[in-house]
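# dropping the sequence and predicted coords here.
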Amino acid sequence: MASLDTQSPSADAVVKEHVLVCVGPAETSRRLIRAAARMAAGLGCAWTAVYVERPDGPALADVDAERLDEHLRVVEALGGRVSRVAGDDIAETVLDYARRIGVTRIVLGKPTHPRIRDLVRGSLLDAVVRGSGDIDVHVIRGEPEAPARPTRVPPSAHEPPRKYVAASALVALTLAISEVLRRILHLPDLEMLFLLAVMVAAFRYGRGPSLLAAALGVACYDFFFVPPLYTFSVADRKYVLTFGMMFGVGWVASALASRLRVQEHRAIAREQRTLALYGLAKALASTEGTAPLAETAVAQVAEVLGAPVEVWLSEGGGRASLVAASAVPATRLAAARDAIEGVVLSKAPVPTRALAASPGTVVAQLSVAGSPFGALVVDVPSTLPHEQVAFLDVLARQIAVALGRARLSEEARALELRARTEEMRASLLSAVSHDLRTPLASITGAATTLRDEPKLSEATRADLVDAIVDQAERLERLVANLLDMTRLEAGIVSPKKDWVPAEEVVGAVLTRLEGRLARRTVDVRIDAAVPLLYVDPVLFEQVLVNLLENAEKHTPPSASVVVGVERRGETIVVEVRDDGPGIPEGAEERIFEKFERGASAASVGAGLGLAICRGIVHAHGGTIVAKNRREGACPWR
C-alpha cells in the first residue's frame, strides 16, 4: 500500500510571473505582442516588450521606424511596458535584461528565413534557448504574409554630395603628394599614403565617401605608380592582392567609423535629454505654487521639444481647465478637447500617445501614486517617434511630481488654515459666550429688580443703574475689541498719522479711564527730550487704554501704575509699569495671542486687548514686548 504525501507550496516558493516579448519592425511582431498580452492576462502578471538596438547596425528605413513605433504603441495600449536596450549580441542582451527584471517567460517568433542564414550569422532562437536557463521560452509562429527582413537604409544614402566631393579631393591631394615623393619613396610607402587617405575619408565623411576614396585610390595607384604606368593593366599579380587590401581596409574603416558615429549621435542625444531633465528639475525645484510650476513646465518642455505645450489640470465638479500654455492655445476640435479632458479626468492610468481625433496632439497624463490629476499636451506637426514619446512621458512624470507636491502643500495649508479657523471660532464662541452672558445676566438682574421692586431706596436704585451702565460699557468694549481685531487681521487698518505731543495722548487716556483708575495711583513720567510723536492719535490712545486696563485687571487696588515716555537714541519708548505679580515665566510672547487670558482674571475679558495692541503697534512700524521686573512687576514697552 502506497501513500501520497502532498504539501501546498509556501509563499516564498511561489514565483511571480513576468512575460518578456522581443519585438522589431517586422509585421510578425504584432502577433507576438498580442500573444504575450494574452499570456500575461492569463497568468495575471506584468509583461514587457523589448527592442534591442545594435550600435553597429544600419539605421532603419522610415517605414520600418514608423512600424516599430506603431508596435510599441500597441504594447502600451494593451497595458505592457516598453523598453529599448542596446547591445552587440542580441540574444545575450535579451537574456541579461530578462534576468535583471525578473522575467520567467520569453516570447519569440518562429524564424521564417532560410536555414543557411543561421549557419552563417547564427540563430537568435537557438542562442536564447541555450542561454535561457530557468526561463521558459515560447515560440510563436509569424503571419504568413510577413516579410522575411525589414527594409534597411543604405548607410551611404545619408551622406550629402559634398562629402563625396571632399573624399575625391582628398584622393587627388594624396596623388599630388605621392607624385612629389615618388622619387624618394618605394611603392609600398606610397600605398600607405593612399590607405591613410581612405581611413581619413572613412572617419570624416562616412562609409560611402570612404568606399569611393578606396576605389579612386586603387585606380590612381594602379594608373600612376604600378608598372606598366599610365594604364590599368597589372603586370604583377601581387598588386591585385594589394588592391583588395585597400578595398578591405576602406570597408572595415568605414564600418568602424559608422559605428562610432552612431554611438556618438546616441550619446549626444542621451546627454541632451539628461541636460533637459536636469534643467527641468532645477527650474521646478526653484518654483512654488501650482500656477508658477505649470508656467515653468510648459516653458521648459517647449524649449526642449520645439513645439507648443499646454498643461491641463482637473478642478472640482469633474471639470478640466487649461492652466498654462507656452504659446497661444491651439484651436481644437470638440472631439480633441473632449479626449484631453477624458485623459485629465480619467481615474485609471492612460499611456502617453497621440489623440485619434488629432494625430498631431500628444497627451501625457499627469499622475502621482496612481492618482491622475492633469495632462501635458504637446502639438507637433508630425507624428512623434516612440523615443520622443517615451522622453515626453519621463518629462510628464517629473512635472507631475512637482505639481503633485505643490497641490499637496496647498491642500495642507488650506487644512491648517481651516483648523486654525475652527479653533479660533471655538475660542471666540467660548470667550464671547461667557463674556456676553455675565454682563447680560447682570443687566437683566438689575433691570428686573428695578421693575419688580418699586419700594427700593434711591441709593439702591442708583447702584443698580450704575451696574447696568457698567455692564453695558463692558459689552461695548467687548464688541469694539472684536471689531478692532477683525479689522487688524483683515489688513484694513491704515494709521492716519499726525504729529501730537506725548502729554496730550497720555492725558486723553487718563481722562478716558478716570473712573476705572480712580482708586489707583498713576504716575506719569515724560522725558523733556521726547519730541512730538508721529502716530495715529486715536489708535495710539487705544493701545494705552488697553495696557492700563490690563494693569487694572491684574493688580491689587493698592498697586501703583507708572506711564513713562522717554527717548533712547532714535527710538521713542513708551512704558507702562505696575506693581502686580508679573507674567508667568514663558508666557511673555503667548499673552499677545488672541483669546489668551491671564489666570487671575479668567472670568474677565475676551483676551483680545493685548493682541489689538500688538496689531496697532505693528501697523505703526513699532514693536511691543512684555518683561518682568526683578521685584515681579511687569513693564510694557
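The structure has been received and is ready for your questions.
# rest of the way, CA atoms for contacts and neighbours
Will do.
# chain center to the longest helix seen in the chain: distance?
The single longest helix within the chain, with elements called by DSSP state H, is helix 386-452. The chain centre lies 27 Å from the centre of helix 386-452; the measure is CA atoms, centre = their mean, to the nearest Å.
# helices or strands up against that helix?
For helix 386-452, the contact count by 3 or more CA pairs under 8 Å, 6 or more residues apart in numbering; DSSP states H and E identifies helix 62-77, helix 238-285, helix 290-305, strand 361-368, helix 458-490 as packing neighbours.
# now, of those, which is deepest in the fold?
strand 361-368 (a mean of 25; mean count of other CA atoms under 10 Å).
# ok, then the element right after that strand?
Later in the chain than strand 361-368, the nearest helix or strand by DSSP states H and E is strand 371-379.
# quick revisit: angle of the longest helix of the chain against strand 361-368?
50 degrees (axes from the mean of the first three to the mean of the last three CA atoms, to 10 degrees).
# show me what the particular helix or strand that has residue 611 in it is packed against.
In this assignment (DSSP H and E), residue 611 forms part of helix 609-619. Secondary-structure packing of helix 609-619 (3+ CA pairs under 8 Å, 6+ apart): helix 458-490, helix 537-554.
# what are the buried residues along it?
Buried residues in helix 609-619, counted by 16 or more other CA atoms under 10 Å: 609-617, 619.
# next, format these as JSON lines and append distance to residue 389.
Rendered in JSON lines, the data for the buried residues of helix 609-619 read as follows (distance: CA to CA, whole Å):
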{"residue": "609", "distance to residue 389": "63"}
{"residue": "610", "distance to residue 389": "61"}
{"residue": "611", "distance to residue 389": "58"}
{"residue": "612", "distance to residue 389": "59"}
{"residue": "613", "distance to residue 389": "61"}
{"residue": "614", "distance to residue 389": "58"}
{"residue": "615", "distance to residue 389": "56"}
{"residue": "616", "distance to residue 389": "58"}
{"residue": "617", "distance to residue 389": "59"}
{"residue": "619", "distance to residue 389": "55"}
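# ok, of these, which one's closest to residue 273?
Lowest distance from residue 273 to the buried residues of helix 609-619 (CA to CA) belongs to residue 619, with 51.7 Å.
# and the comparison structure, right after this:
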Amino acid sequence: MGVGRLAGLSVPVRHLVAATLCALAAAAVYPLRQLLEPANVVMLLLLVVAFNAAWLGRGPAVLGTVVSVALFDFLFVPPQLSFAVSDVKYLITFAVMLLVSLLIGQLTVSLRASADEAALRERRSHALYALARSLAGAMLPAQVMEQVAAFVRTEAGAEVHFHLPDEDDGALHPQPAGVPAPGVAETTAAAGIFFTPAEGQAGCVAVAGVGLMLPLHGATRCRGVMVVQPGAAAAPLESLRPLLEAVASLAAIALERLHFVAVAQASQFEAEAERLRNSILASISHDIRTPLTVLFGLADALALSEGRLGSEEREAAHAIRDQAGRLHDMVDKLLDMARLQAGTVRLRKEWQPLDEILGAAIALLGDALRAHPVTLVQAAETPLVAVDAVLLERVFCNLLDNAARCSPAGTPITVDLAREGDMLVVGVRDHGPGFPAGGERAFELFERGRASGVAGVGLGLAICRAVVEAHGGWIRAGNAADGGACVRFALPCGEAPVIEPEAGVEAQA
C-alpha cells in the first residue's frame, strides 16, 4: 500500500493528525457559515479529506471522512451544535458526502500508491543500470559477487552468496570465500537447480530455512546458483522476486563474459606460444642441419680411414659419427614436426600393403633392431590402404625405434595387423617398462613418455600422431596387461580398387 510523505509517523499519530486537520478546517469555516452555502462547506471539507488520503494514507483518510461528516452535521446543519437533523434532505447530503469522501480518499490513495510504485521502479531501474555498468567493468568473479551482494543488501535488505562450479570437475562450491558452510538442504537444492536443464526449471525456488535460490543462466549453460537470505529488516522476498531475477540475470551475464574472456585469452596465449615454438623449431632445424651434415660426413670419413689414426682416435671418430647421426635424426624430427604443423605436407596416397611398408622400415633401421626380433601377426587377408608410404614408413620407424630403445636387449617386438570394421588397426608392442599413467600425454610435443634414462627429445610420437591423423585415423598409447608398452593406430580401409589379371596371365592359366 502506498502512503504519503508523512508515513514515517506512527499509526495513532497519523490518525490523530487527520482528525485534527478536519477539526481545524471546520473551525476555520465556522465563522463564515452565514456567508457560505452548505455545498461550499462540503467542498472545503472534501479538500481536507483528499489531503489526508494523499499525505497520511488510507486509514487516516477514512477517519477524516467520518469526522468531516460528523462536524458538518454538528456545526453547519440546523439545528446547529447538535447531531439532530431537522430536514430529511440533509441525510442524503450526509450519505453523498460520506460516499464521495470515501471515493476521493480511495482514488487519492491509489494514485499516491501508483506514483510511489513508479518512483520505486524508476529508482530500481537506475540502480540496475548502475549495477550492469559496474559489472561490465568487473575483472574477476569475486568482484561480480561483491557488487551483487552490495546491491541486494542496499535495495532489498537481504544477504547474498553463491554456489559456483569448479573449472576442473564442475562441482559446486560456496562463494565467496569465508561464507559459512551451507547445510545439506541448501547444498542439495543448489545442485538440483544447477544440474537441471534450463527448460525444466521454474525460475527461482524458495527453500525453507534457506531463502530464494536463483539459477544463473547464461547463453550457453548455467553459471551457478545465487542464494538470497532475508535480513532482519528485509521485505518479503517473494515481493522482490522480479528484482532478484533481474540481478541474477546480470550476474550470469557478467560471469559468462569473464569465462569467455578467460577462454579467449588462454586460446590466444596458446596460439602465440605454438606459433613461437614452431618458428623456433623451423629456424633452429634449418640453421643447424647443414653443419650437422658436414660434421657427420667428416666424422664418417675419419672413422673409415685406415692407417692414419690410432685405435683411440678411431674410437673417438666413431663416437663423433654416432652422436652426430643421432643429432641429425633429432633435427630431422624437428623439421618433420615443423612441416606437419605448418600444413605444408601434402599426402601422396597410393594403395599399399602395410606389411611391405613395415618391412621397409625394419630394413631402414638396420642395426637398431639387431637385438630385438620383430614378429608380425596378421590375418590371412589384410586389405590395402591408401596411404603416403614415405610418411607411414616414418611412423613405423619411430614406433619400432622407441620400442627397441626402451626394451631390454633380446626381447621381441610384436606388430599386429587386424581389420576392425572399416579401419585397419596396427599395434606395436614391446616388453619394456611401459608408459607412465597410461601414456596419453606421450603424444604431446617434447613429452617424454618413457623412462628418463632413454635418449630423445619427445617428438617421435607427436610426429606419429600428426601423420596418422592426417590420414584420417587415430592413435593411442597404453600398457599391456602382462607388461610392456603398446601403441595402436588405425587407418581407414576405404574401397580398394579391384586388380584385374593381365590378359597374358589369363591365357596362360
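In hand now; what should we look at? What you are looking at is a predicted structure, and each value in this text was computed from that prediction instead of being measured.
# follow-up on the earlier one: what span of the second structure is the helix holding residue 611 of the first structure aligned with?
Aligned by TM-score structural alignment, helix 609-619 of the first structure falls on no residue of the second structure.
# which residues touch the residue most central in space within the first structure?
In the first structure, the residue lying closest to the centroid (CA atoms, centre = their mean) is residue 402, at 2.1 Å. Residue 402 of the first structure is in contact with 284-285, 293, counting by CA atoms under 8 Å, 6 or more residues apart in numbering.
# trace residue 408 of the first structure over to the second structure, please.
Structural correspondence for residue 408 of the first structure with respect to the second structure (TM-score structural alignment): residue 260.
# and that match, how many residues sit next to it?
Residue 260 of the second structure has 11 neighbouring residues, counting by other CA atoms under 10 Å.
# where does the residue in the first structure sticking out farthest from the centre fall, secondary structure wise?
Farthest-out residue of the first structure from its mean C-alpha position, per CA atoms, centre = their mean: residue 455, at 81.1 Å. If you go by DSSP H and E, residue 455 of the first structure is not part of any helix or strand.
# in three-state terms, label residue 287 of the first structure for me.
Per DSSP: H, G, I helix; E, B strand; the rest coil, the local secondary structure of residue 287 of the first structure is coil.
# meant to ask about residue 383 of the first structure, not that
Here residue 383 of the first structure is recorded as coil under three-state DSSP.
# ok, and the closest non-adjacent residue to it?
Distance criterion CA to CA, 6 or more residues apart in numbering; nearest residue to residue 383 of the first structure, sequence neighbours excluded, is residue 360 at 6.1 Å.
# what lines up against the one you found once you look at the second structure?
By TM-score structural alignment, residue 360 of the first structure lines up with residue 210 in the second structure.
# so what's its match up against?
By CA under 8 Å, 6+ apart, the residues touching residue 210 of the second structure are 186, 227-229.
# residue 229 of the second structure versus that one, what's the distance?
6 Å (CA to CA, to the nearest Å).
# do the same with residue 356 of the second structure
The gap separating residue 356 of the second structure from residue 229 of the second structure is 73 Å, by CA to CA.
# which of the two has more neighbours?
For residue 356 of the second structure versus residue 229, neighbours defined as other CA under 10 Å are more numerous around residue 229 (18 against 12).
# quick one: that one and residue 158 touch, right?
Yes: with contacts counted by CA atoms under 8 Å, residue 229 of the second structure reaches residue 158, the gap being 5.7 Å.
# re earlier: what's the first helix or strand after the helix holding residue 611 of the first structure?
Downstream of helix 609-619 of the first structure (by DSSP H and E), the next one is strand 635-636.
# which strands and helices sit next to that following strand?
strand 571-578.
# what residues of the strand it packs on count as buried?
Buried residues in strand 571-578 of the first structure, counted by 16+ other CA under 10 Å: 572-578.
# buried sites along stretch 219-228 of the second structure?
Residues of stretch 219-228 of the second structure classed as buried: 222-228 (neighbour count, 16+ other CA under 10 Å).
# one more: stretch 48-58 of the second structure?
48-58.
# so which bit of the first structure is that stretch matched to?
Under TM-score structural alignment, stretch 48-58 of the second structure corresponds to residues 197-207 of the first structure.
# wait, what's in contact with residue 325 of the second structure?
Shown in contact with residue 325 of the second structure (CA under 8 Å, 6+ apart): residue 296.
# swap the cut-off to 10 Å and go again
292-293, 295-297, 299-300, 319, 331 (CA atoms under 10 Å, 6 or more residues apart in numbering).
# and those as TSV, adding distance to residue 240 of the second structure?
Formatted as TSV, these follow (distance: CA to CA, whole Å):
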residue	distance to residue 240 of the second structure
292	76
293	78
295	81
296	81
297	84
299	85
300	86
319	82
331	68
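# any idea which of these is closest to residue 177 of the second structure?
Among these, residue 331 lies closest to residue 177 of the second structure (CA to CA), at 50.6 Å.
# skipping its backbone neighbours, what lies nearest that closest one in space?
residue 285 (5.5 Å).
# alignment lookup: that neighbour to the first structure.
Aligned by TM-score structural alignment, residue 285 of the second structure pairs with residue 433 of the first structure.
# cool, and residue 227 of the second structure?
Matched across to the first structure, residue 227 of the second structure falls on residue 377, judged by TM-score structural alignment.
# who's in contact with the closest residue to that match other than its chain neighbours?
Nearest residue to residue 377 of the first structure, sequence neighbours excluded (CA to CA, 6+ apart): residue 363, at 4.6 Å. When contacts are counted by CA under 10 Å, 6+ apart, residue 363 of the first structure touches 309-311, 339-340, 343-344, 350-355, 375-379, 389, 392-393, 396.
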